[in-house]
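>>> the following block contains a protein sequence and its predicted model.
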Amino acid sequence: MPRPTLPLLATLALLAGCVTPDQPPQGYATLPPDSVQGAGDPTRSAVIGTSYAFGNPSSLAGNPAAAARAVANYEYLATELPYGPRWRGFNGPIGPLFTDGLNELRPAIGIAPNAQAQPVVQSLYAASRAINAGDQAAAERVLSNPAFPAGGAATLQRLSNLPNLPRVAAATAFAAQELDRQDRLGSPRGQGGGGGGGGGGRP
């Protein structure tokens, strides 16, 4: 049997490096019940909301509560869209796009690079609730944990002054376009409830 040539070995190595792992490195996450109003679909709401928020960064300026929710939703989508069976109809490199955006987002907020997604989502939603209730101290406390090594006060300051995040914006815009495409095609994977906040139909 002939031995593989060097170009073939190089190609196989590249392909192996492009294989998406079975599970997200930061673990799966779910969204809390208050991530969406009424009986809406949490994942669809997160896709549409993050696409608008990060595509229009001025909408988050000086609004750490809204920014915290947007960041939490992105963290969730980075675990759900590339890995949830419900979204396999999405075209294109959804996984690499969201990973690239996550590598831009986490340093901007001060989220630990090895933090698991679920505690990040929970902490950011809790902080958003506290801010909306007028309890700044509580917001700082919930963000004073290992996932946010800069501390609560510094994290809130960053959420109040988010920089432009072009890779995050590109990932969320692509997700919104794919969701719209599936809706227009009548794809059942892009419609209805039963996903998102409850785990997106993962096995």
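Okay, I see it.
>>> from here on, just use CA atoms for contacts and neighbour counts.
Will do.
>>> okay, and the residue nearest to Ala65 when sequence neighbours are not counted sits in which element?
By the measure of Cα to Cα, 6 or more residues apart in numbering, the closest residue to Ala65 outside its immediate chain neighbours is Ser128, 4.2 Å from it. Element membership for Ser128 (DSSP states H and E) is helix 117-132.
>>> what is that helix packed up against?
Judged by 3 or more Cα pairs under 8 Å, 6 or more residues apart in numbering; DSSP states H and E, the packing partners of helix 117-132 are helix 64-80, helix 136-142.
>>> buried sites along the next helix or strand along the chain from the last one?
What it means is helix 136-142. Once the chain leaves helix 136-142, the next helix or strand it forms, by DSSP H and E, is helix 152-160. Judged by neighbour count (16 or more other Cα atoms under 10 Å), helix 152-160 contains these buried residues: Gly152, Ala153, Ala154, Thr155, Leu156, Arg158, Leu159, Ser160.
>>> structure B:
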Amino acid sequence: MRPALATLAVTALLAGACTPSPPPEYVNLPVSAERAGLGDPTRGAILASSYAFGTPSSLAGDPAAAAQALAQLEYLTVELGFGGPWRDMQPLVSVELRQARAETRQALGFRGDAPPQVAVNALYDAAAALRRNDRAAAGTALAALAPQGGPDAALARLSDLPPLPRAASATARARDALNRRDNDRNQRERFF
């Protein structure tokens, strides 16, 4: 009987290992976001979001800046989590960013199951509309992401962000990892 259980257990493990994993998330920045900064947009998102969430007073009463910082967090959660040119970042960075994304979505009443690209587009579109003083367009942009309470509630939350300690911690960790990565590369270049 025991060999049969062992065989069954091994078969179950192998079957689980052969189950396809879900497709990885993907996200692209809108063209307007890529043009907004100089150089690498991922580096820019790391630096800008770590400043924004590390200095909440910079976002107070500025829903456009809050929407942009949240869009950057959404982007970084995916971009730093799936290899590519950023695969040498510390693995804990992507874990903390996912936790921060969950924190921000819950705190703002955003859909937890929204695809990252939907979130990035909605938040960047809302930020652009708010900079044009077009609250109606900003609300329309957020509608797919914030069905609870409607666009007005989402805009009010963006104007008065609640404390987001995980977002501050995760983006600071991403900035520190970026700095370490740069320092390591600079040291390697000096020796070669």
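Arrived safely. Given the structure is predicted, the values throughout are model-derived calculations rather than measurements.
>>> ok, the residue nearest to Ala65 of structure 1 to Ala150 of structure 1 distance?
18 Å (Cα to Cα, to the nearest Å).
>>> the more surrounded of those two?
Ser128 (26 against 17; other Cα atoms under 10 Å).
>>> whereabouts in structure 2 does the top helix by length along structure 1 align?
For structure 1, the helix with the greatest residue count under DSSP state H is helix 166-185. Using TM-score structural alignment, helix 166-185 of structure 1 corresponds to residues 165-184 of structure 2.
>>> what's that stretch in contact with?
For stretch 165-184 of structure 2, the external contacting residues (Cα atoms under 8 Å, 6 or more residues apart in numbering) are 43, 46-47, 49-50, 53-54, 73, 88-90, 93, 96-97, 99-101, 103-104.
>>> if you set the cut-off to 6 Å instead, what comes out?
The list of residues contacting stretch 165-184 of structure 2 from outside it, by Cα atoms under 6 Å, 6 or more residues apart in numbering, reads Ile46, Ser50, Phe53, Gly54, Val93, Glu96, Leu97, Ala100.
>>> before we move on, which element is the second one in?
Here Ser50 of structure 2, judged by DSSP H and E, is contained in helix 41-54.
>>> buried residues in that helix, which are they?
So helix 41-54 of structure 2, judged by 16+ other Cα under 10 Å, has buried residues 41-42, 44-54.
>>> what does stretch 139-151 of structure 1 give?
Buried, per 16+ other Cα under 10 Å, within stretch 139-151 of structure 1: Ala139, Glu140, Arg141, Val142, Leu143, Ser144, Ala147, Phe148, Ala150, Gly151.
>>> how about the first one: what's its closest non-neighbour residue?
Okay, so that is Ala139 of structure 1. The nearest residue in space to Ala139 of structure 1 (Cα to Cα, 6+ apart) is Ala127, at 4.3 Å.
>>> just the fifth one next, same as before
The spatially closest residue to Leu143 of structure 1, leaving aside those adjacent along the chain, is Gly152, at 4.4 Å (Cα to Cα, 6+ apart).
>>> how about the one you found, what's its partner in structure 2?
Residue pairing (TM-score structural alignment): Gly152 of structure 1 is matched to Pro151 of structure 2.
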